[in-house]
Each structure stands twice: as C-alpha cells, then as structure tokens.
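Enquirer: Test case, fold it:
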Amino acid sequence: MRTTSSIFALALLTGSYAIPHGQLQNRLAGIQWADCPPELNAFDPHGRTFGCGTLEVPLDYTGEIPGTLKLDLLKVPAMKESKKGSILFNWGGPGGDGVFNMASASPIVQPMTGGEHDLISWDPRGTGETLAYNCYPNATDRAATVRWHHGQFANASEAALGRTWAEGKILADDCAETLKDIGSLVGTAFTVRDMFQIVDALGEDGKLRYWGFSYGTTLGATALAMFPDRIDRAILDGVQNPMQHYHTFGDPEMYTDSDETWQEFLKACMENPNACALAKHASSAGELGEKIDRLIDNLKEEPIPAGQSIFGYSEIKGLMIGKLYYPSQYSDLADQLEWMLTRNITAFSGLSGIEDPQTVAAATSPEALFGIRCSDKVPRTDNLELVRAELEGQIYRTSTIFGDTPTNTMTACAQWHFAAKERYSGDFRVKTSSPALIIGNTWDPVTPLKSARTISELFEGSALLQHNGHGHMTIAQPSTCTSKHIADYFLTGTLPQPGTICEPDTPLFHKKPKSS
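Expert: So this is what the prediction gives:
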C-alpha cells in the first residue's frame, strides 16, 4: 500500500476533530441558486421549477491542501406554505448521484415527508462532477484496460478468486496513478463535513434534517456520531452496519437476509403462477430453488451466448441479487431466469447486459463506488489468504447463495492505495440532540433488519420501525403505514412505538389492473 505516514495518521482522526459550529458557519459564500434545466423539472408532477445551486466548500478539511470544491445541489420546494426547513438526502451507493436522483425520486418521497420541507440533495465528492472518480482518462482507455477483466465471483471456478485478486490490483494501481492528487480527499467523513456546510449555508437553524438510503445510512450514522448535538431529524433507511463498512474487507453482515429474500421470491412465485413465468417449471418453491441451483452450476461450464453478451455463473448471480432489490422487477427476473432455464437465446439476446444497482447511478464517476468505499476501509493487505478467510469464514456462512457476490469490491479494496484523510473510528454509541428513526425491511437482500436493530441500540433514544416488506429500502415496496410514520416524524418528531411493524400496500408479483 502506497501511503505516507502523515496521511496514515490523518486517516485515523475521529469525531473529536469536529470543527466547531461557529467556525463552520458562514465560512464561505452561500448557495448560489438558479432555475434547474427543463430535463430535471420534467420529473415534477405539479409543473414546478426546481432550484439548482452550487456551494463552495473546503477541498481539504485538514488544511494541508488549500483551495475549495464546488458542490452541485438540487432543491425541491416544499408543497405547503408552512415550511419547516430543509431535509437533506443521500441516495446510497456509495457513488450515487444526488441531483438527478433527487429530481426523479421527488414525486415518491416528498409526500412521504408531509410536504412541509424543501428537499435537497447534492453530488457528494467523488460523484458527478464533484472530484469525479474516473480512474481512466476516457471511455476508450477504460474499455481497452478492462475488456479482458472477467469480473468473476469467487465460486465461478477454482481460478476465479485468484484472477479477480489480480484484476483488483490492476484497478487499485490504475486509480492510484490517475487520481494521486485527489484520491485521499474522497471519503465519508469529509462528505459529512460538506453536508454540514450545506446546513449552515441554508441559514435555517443550524440543525441537520436528513434521510439516507443504503450507504446513505453509513453517511448518516457517521454524521450523527461526529455531530450529535446538531441533529434535528434523521432517518436511516435500509441500514448498513457502519462498523463493518470501515473495519472489514467485505461487510459480512450485509448478506444476513439475502438467502431468505431469495426464498421469499421463490415462494411468492409459486403462489402467483399467472405473474411468474418460472412457476410452471416446479410444483413447490423448494423444487424450483433446486432447479435454479442446478442452472447456476451448469452455467459455470456452459455459459449462454446471447447477442454480444455471455451469461454465465457470475452474470446470473449478479442478475439475481440485483433484481431482488426491486419487487417491481420480480416478474422480469422470473422471465429472464425462465429464458435461461429453457435456453431461449432469442428472448435473452434482447438484454444488453446485467446492471449492478450499486454502480448504475454512478455512470459519470465509474469508479466512485471503489473510491469511496475502499478509501474508507481500514484493513489492507497484499495477502489474498486474509481476504479468502473472511469470505469463507464469515460471508459464505452468512449467505450460501450470494456470499461470493462482493468478490470484486473486496479484492480491490484490500489492495487500495488511498486512505481517506479522515475516517470516523468511534463506536457509534452516542446520544443525539434529537432521536433518530431507524427503518429496516424484513426481507432486504443487502441491508438486513439485523443491522437496523444494531444501530438503533447504539443511538440512544432512537426508534426502530420494521417495514415488513421485500427489496432494498422502504420505497422498494411502499407502505401507507410506513409513510405515515415518516411524515409524523419529520413534521412533529413523533417516533413509532417499540415493536411497530408496517405491512406493504401490495403483495409480491402484484400487477396493476389494466385501465379500461
């Protein structure tokens, strides 16, 4: 690992380094707002114009590197006159865009907040045009470098993990060379400080109102831990275990409910044969699962050529875990698996490839996920066996089906050269000035209810709401009950009673009736 002793020391800074509120406030010029372009305003069903803005923040909060960084922001105006301040959003990833996601998701999330707040998101450092994490100078160079990378999950073959380890080293080296001037300036702690710069620039009450999804819960948990006295409202939705984000190679707890979520898919498929193409191939969920298991094994030796793509072991695993994020896509997943079972090459050739839901939002910063996640992580090694030990000793035991899906990020992060100039290294056991609302789905493939319970126990006074739905985060399978609790919390600070469980409004494989 290439790093200087000074950077290593700075990387171990904790919340005690937090800049006092008075020093943060009004340090730089405020947000410069203007009307957003029509393509962003087009998402609003009410015909409103969103506000697009920029804010200059310190490039390096340690002060070692002078200069500023310009953040791009988007504001969705409150729906009601009685404004209660602004809510900041982070959409996860890490590496997810803030501006586009805020515009496109606003019709869904704004009613859930009660409509009395402005909603604001921004492109975090490392994403969009904000210290864009591009490890290759252009798409041509990237394609030339990665075209021979197989990106295989560890169990695709006996050689897959070793090859992926080598590919991870190449990516780590390429990013270290291309981004040597900015690589250490990207990370969660600095993004937290950017977020409070936004809070101060808004000129409201100096308190954070926040809703974070997926990795956004790690960002949110870090913000609560670093600035516990500056919290007004905070929702962590689809919770990662932040301790594992910082202190493990591959976040083993993430996969706690992955296999059970897959079993729920199979069960719902058999219960809804008219909406699930796979149902005709079995008489029970167990039999269907066995057939898919055999298909996965067969694809190791006999991948399917379809159009310009090849669908083998790793591709089907990526398809399965990705589609389990979104119950609205369960019928599509069933169709695609049915095409594989029947070797329907004609139907399958219509697919251009498998998209990773964690990286598709980061198209303008292709290596953002690696840049943020890997720079945050403390453990580094040049010994593949240490990574193998975590895979086989922890992650495979957590998920027998999807345990090898984090292979590519694990192998790159273990060999990453950059360490974020600041990492939060506390235990997240804090009491915030106002209690947080923690929400976890019962069947989430990558952010299990277990992690939500853990964080709720750490943040004193917080409440846990169990969303008894499927998919990744509450908005994947909406619930009027969950939405009411979210609105009550943002509007009045009311938290759900202990043990509250909300049911989703529609079941799996539900199809909207055709309009007459």
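Enquirer: CA only for contacts and neighbour counts going forward, please
Expert: Noted.
Enquirer: Show me which parts of stretch 155-163 are buried, residue by residue.
Expert: When burial is assessed from 16 or more other Cα atoms under 10 Å, stretch 155-163 yields the following buried residues: N155, A156, A160, L161, G162, R163.
Enquirer: now, which of the residues you listed lie within strands?
Expert: Taking DSSP state E as the definition of strands, the buried residues of stretch 155-163 contribute nothing to them.
Enquirer: quick one more, to check against the first:
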Amino acid sequence: MDTLDRKAEEPYEPYAALGLGGPRDTPFVKYKHPRIDNVWALTLTAVLFILLYSAQDVVPVIRLPHDVGSPALPAAEFDWYALETSKEVNWTSCYDGHLCARLLLPLDYLSSDADGPTTAIALRMIPAPSRGTADYRGTVLVNPGGPGGSGTNLVERAGANISRIVGHSFDVLGFDPRGTGASTPRVECFASPGERDIWKTQVGHQFLNASDHTLGIYRAREQVVAAKCEQAIGGELGIARFMSTASVATDMVKITEELGQEKLHYWGFSYGSILGQYFAAMYPDKVARVIIDGVYDGDNYRGALWNSNLADMEAVMDSLFSYCHQAGPLRCALYESTPDKIRDRYFRVLDRLARNPVAVPLAEPPAVLTRKALITQLFASSYKPLASYGTVVDTIRAIETRNQTTLTALARKIVDPTECSCSSGVLPWLAENDAFNAIACGDGEEHPYDPEYYAKYYDALVKDSPHGGPIWAVHYLQCAEWRVRPQWRYTGPLAAADTAHPLLLISPRYDPVCPLRDALAVRERYPGAGLLVQNSHGHCSLSAPSLCTAKHVRAYMEDGTLPEEGTVCEADELPFVGSVSDVRALSVDERELLEAMRGLSAVVPMFGGL
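Expert: Reported below is the predicted structural model:
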C-alpha cells in the first residue's frame, strides 16, 4: 500500500459545530504485553507512614529528602554533575524550594546482568503543598516534547504554573529522558556548541526542494550528522542504542515505583504524547492519570513518516492575519481592511526580500534577513501565537520603514545567532543535543532513501503546507540516513483496550504540527479515552490560555473525571486582541488557574525541545 495515501474520514458528530472530522473505524488490538524478564530491581527504602485509598488508586508513599533543610544553591551555581547518583531516589534541595536527584537505571533493559551499565536520570521536583496530609495524591511526571526536551528545564520554566493547574495535591516532577539534559551519558555528536553552530551556518539561505540542487545539499548534511553520531555515540554501549521510547516508558515505571506509586500520573506535550501512547500500550495496568496534549499519531511516528503533521499549519499561519484584523489598527501595526490584505502586505515584504535581502550590520552578531529567515520565523511563531505573533508584525513593520534600530534589536529573534567561542557559557545540560535522530529515527521503521518515493513525499507535504512543507521535509531525510539502531524498540500495537484508567487527550482545534485529526485517530485506539478540544491556534493547549481547559485538567487529575463527549473549550486570550473574558466575574481560584495558563503560553514546546 502507498503510505502517502490518506484514509477518508467521516464527520465526527460531537464536534460538528467546529467542522471537525475523524476516523470512526480505526481498529484497536487487545493484547497482553510480554513481560520483560530479568529487569534490575530497584530497592525502596522509604518510611511508610500513611496509605490512603481512593476508588481507583493507592496514594503513594513519600520518601523525604535526606537534606531537605539545607540551603538551595542558585540556578547558575547548581551543578547537576556534582550531584551523587544512586539506585534509589535520594533527594537534595536545589534551586528555590525544589528537590533534585540522579537516579541510576539500567542502560539495557534486555540485559540479564543486574550489575550492568547504567544511565543516570536527572529528576527535579516541586513538592506538593499537601505533602504529609490526607489530601496528598502523589507525583505527576511531565515531559516537554522534542524528542529531546529537558523535563528538569520545563520544571524550571513552567513547573510552578503546572503545579497550580494540577492542584496542590500533587508534586510536579520533570525528568530528563536518557541521553538528554542533565541525564548522563548525553547524546552529543559534535565536539562543542561552537562546532555545532558553525555547522548550522553551512545550510545556506535556500529551503529544501526535492526538484533542485538543494536536495543534494540537505541529504549530504544528514549523511554527515549520521556518520558523526555513529562514531561518537553508536558503539556497542553507545547511548544512542539505548534511547528508545520503550526504554523511557520503562524508566517512568521505575521512577514511579521508586516514588512509592503503583501507577503513573503524567502530563506529556507534543512528543510527550508519543511517550504517553507507548506507556499506555506497554503498561496499561499502570495508568492512573495520563494526559497527552498536542497529539501526534503514534503509528505515523513509528513509521518514521512525519507526513501527517502539517494538515493545519497554513490555517495557524493565516490566523496571524485574522487576529491582526480583529484587533484593529491600534493593536496591530499591519492592520488593513481585510485579513487577506494583511496577508498580501506580509508576503509583499517577503517577495522583496527574495530579491533584495536586508542587511542588519549593527546586530550582534551581524545578520542578513532573507525570505527563508522570515518564513522560518513565522513557522516557529505558529507554535505559540500569543507569545510570538507580535514579534513577526514588528519585524515586517521595521523592514517596511527601514528601521535599523528595531531590526538590530530584533535580529536574534529572526536569525539564530552564531558565536565562535571556545567557551559558550551554556551549561552542558542546557546545550543543544542530537536526541531527535537517536529517539525518533531509532523508534521508527528503517526506510533507506528512495528518490522517486521522496519526490512524491515532498510534493504531498508541500500540498498540505506550502510554507511549512519545505522546512518539515528534512525529517524524512534525517531518518533515511540514520545508521544507529536501538538495542530494544517496542513493536506491539500502540493501542490498549483496558487501561487502568482512561486517558485524557487534549488538542487545539488548529495545531501547526500535531493536528486534531491525529488526536481523533489516537483516541480510537484507547477505548474510553476522553478528548478535549480547545478552540484555539497554536501547539498544545499551553499556547492559548483557557480557564475551561485548566478546570478539566484539574478535574481529571483530582477526581479522574473526563470531559463530556464533544466538549470544546474557548481561549480566554487571543493574539493582538488580548483578554476576551471578564476576569472580574471569576473566583480567586479561577483567576489563579487562568493566570497559570497565561504563564505557560511562553513556554510552549518547540520542535526538538523547549
């Protein structure tokens, strides 16, 4: 069967008012996941002081940190690598009221050697205000996406707001999946951040096109990265061979067990939705509360296809022009009498740049603004319109008026800066990594490059999104050239007929890279799962503040309550327009929830992490 073929979809009645459609006959397979024998056992040493029972779950035992009273180091001084590693979770006070640990887990879950190689998984937790009381419900693990995003960094930037949303009954724990962030060993193919930056500059100022010379350039670049990674991290015990999503899902089992929990509480974004699908399929009996937010079709992911993502990309990009028009001339500097006229104005500037790029000599470092740079800027801003659309408008207006002062200030938000320095000043656990290839391509089916197939593939992507397709089409090449295969990858059905508790899926109506149709397809494979649609533009629910969404998340986490079939939540704040809700009518708790959602709009997961 041609994998480029698209299955016809019937209208999905509960969401008919939004014009949504979805598959109604996607099969699921009930199966028993084979047990993994000889897995290294973790020893729990916590003091058991209370077990509280709900209808579904046992409230976990709490292990207190060994030095929780010691002063925490400032973020810039905290050294993850100096933190002791252990085969049990030994918390240390860190940052400002947080707890950190490095948990040793087996590198190879298929190995029978209990004393074999390990990986140190970095954990960072915000303790629940209710710890030690009858209200305490346990720990929620969070994943920011990527693949390759740092969960510990997500807690740094968004943990307090996530904690407010899930409620005071839960700890919030971010972990760095094996090979990423502060977990060691790290997946690094380049000798230094400077070497990586220099390498990125060589891609040039033209988009990938399957029908001209750029294809050869982009493909050769992926061959270079694949060869470097194979040499650096692809050996017998190289970390790239042990980063499969199956291994990370099993790591989550071990982490929850170490915390004294029988089942998983989880909120995963973007690629985190893939991790959630794997977990629910592999360990359906260990699902307590699992939210997958910004849902990518796991079957498409595991096929290493990356061709279902852009169905709504153009609609999200075009929303910039609609919101600008709705906001009016006082709030949007590109205002015209219709959204189409604003769109034409935007692309007139881009067409001029195609012929005459704009030099910004006083920027640090100096920059040249090209059509590719501005399309890439719009592509990235589609992930978080509320936080980023203003910068797009400021950029276009500055080019129109030849305002070099503004362009100088904006340059770093338009063109990725490159700095040639022996010491980048970036903490190693925050540095860019090569996790996408190791995880996504390792999880995927092997598909050697085929020029005829790729030409059709590229055309189909560009048909879905003329502006996003040339950017997204590189991911197929990444996996086509990738050489390192994982020691273990899960190949069973990404489905489960009987999870211990139903999953909750959350999807914006228009998500640039995880379209609603993917969420509808995934929901069919997990019978009983709930689907919450947020009527907004952007990546994951975080991209648009919605009190309605926050309330449903809180209800699901605290009581296990799913939204009614067909539930659609509206956004409370829109790009350029601002607030569209009456805050005065809200209770104190509702205001706190809405402010927490607003705080998350700037930390929307980006491709490859945050």
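Enquirer: follow-up on the earlier one: list the ones among the buried residues of stretch 155-163 of the first structure that fall in helices.
Expert: By the criterion of DSSP state H, membership of these in helices covers A160, L161, G162, R163.
Enquirer: got the contact list for the third one?
Expert: What that stands for is G162 of the first structure. With contact set as Cα atoms under 8 Å, 6 or more residues apart in numbering, G162 of the first structure has these partners: L384.
Enquirer: which one in the second structure is aligned with it?
Expert: Alignment note: G162 of the first structure maps to G216 in the second structure; criterion TM-score structural alignment.
Enquirer: Not counting its neighbours along the chain, what's nearest the counterpart of Y246 of the first structure in the second structure?
Expert: When the second structure is aligned by TM-score structural alignment, the residue opposite Y246 of the first structure is R302. On the basis of Cα to Cα, 6 or more residues apart in numbering, the spatially nearest residue to R302 of the second structure that is not a chain neighbour turns out to be G444, at 4.3 Å.
Enquirer: what does P58 of the first structure give?
Expert: Closest residue to P58 of the first structure in three dimensions, ignoring its sequence neighbours and counting by Cα to Cα, 6+ apart: T68, at 4.5 Å.
Enquirer: Look up how far L55 of the first structure lies from that neighbour.
Expert: To L55 of the first structure, T68 of the first structure is 10 Å away according to Cα to Cα, to the nearest Å.
Enquirer: Between those two, tell me which one has more neighbours.
Expert: Neighbours per residue, other Cα atoms under 10 Å: of T68 of the first structure and L55, the larger number sits with L55, 21 against 14.
Enquirer: which secondary structure element contains that one?
Expert: When secondary structure is defined using DSSP states H and E, the element that contains L55 of the first structure is strand 51-58.
Enquirer: To which residue of the second structure is F50 of the first structure aligned?
Expert: Under the alignment defined by TM-score structural alignment, F50 of the first structure is paired with H98 of the second structure.
Enquirer: mind checking how far that match is from T376 of the second structure?
Expert: Distance check for H98 of the second structure against T376 of the second structure: by Cα to Cα, it reads 36 Å.
Enquirer: how about the strands in the first structure?
Expert: With strands called from DSSP E, the first structure shows them at 32-35, 51-58, 68-76, 86-90, 118-122, 208-213, 231-237, 304-306, 309-311, 437-443, 463-470, 501-502.
Enquirer: Not counting the third one itself, show me its contacts.
Expert: Outside of strand 68-76 of the first structure, the residues within contact range by Cα under 8 Å, 6+ apart are 36, 50-60, 98-99, 102-103, 106, 118-125, 130.
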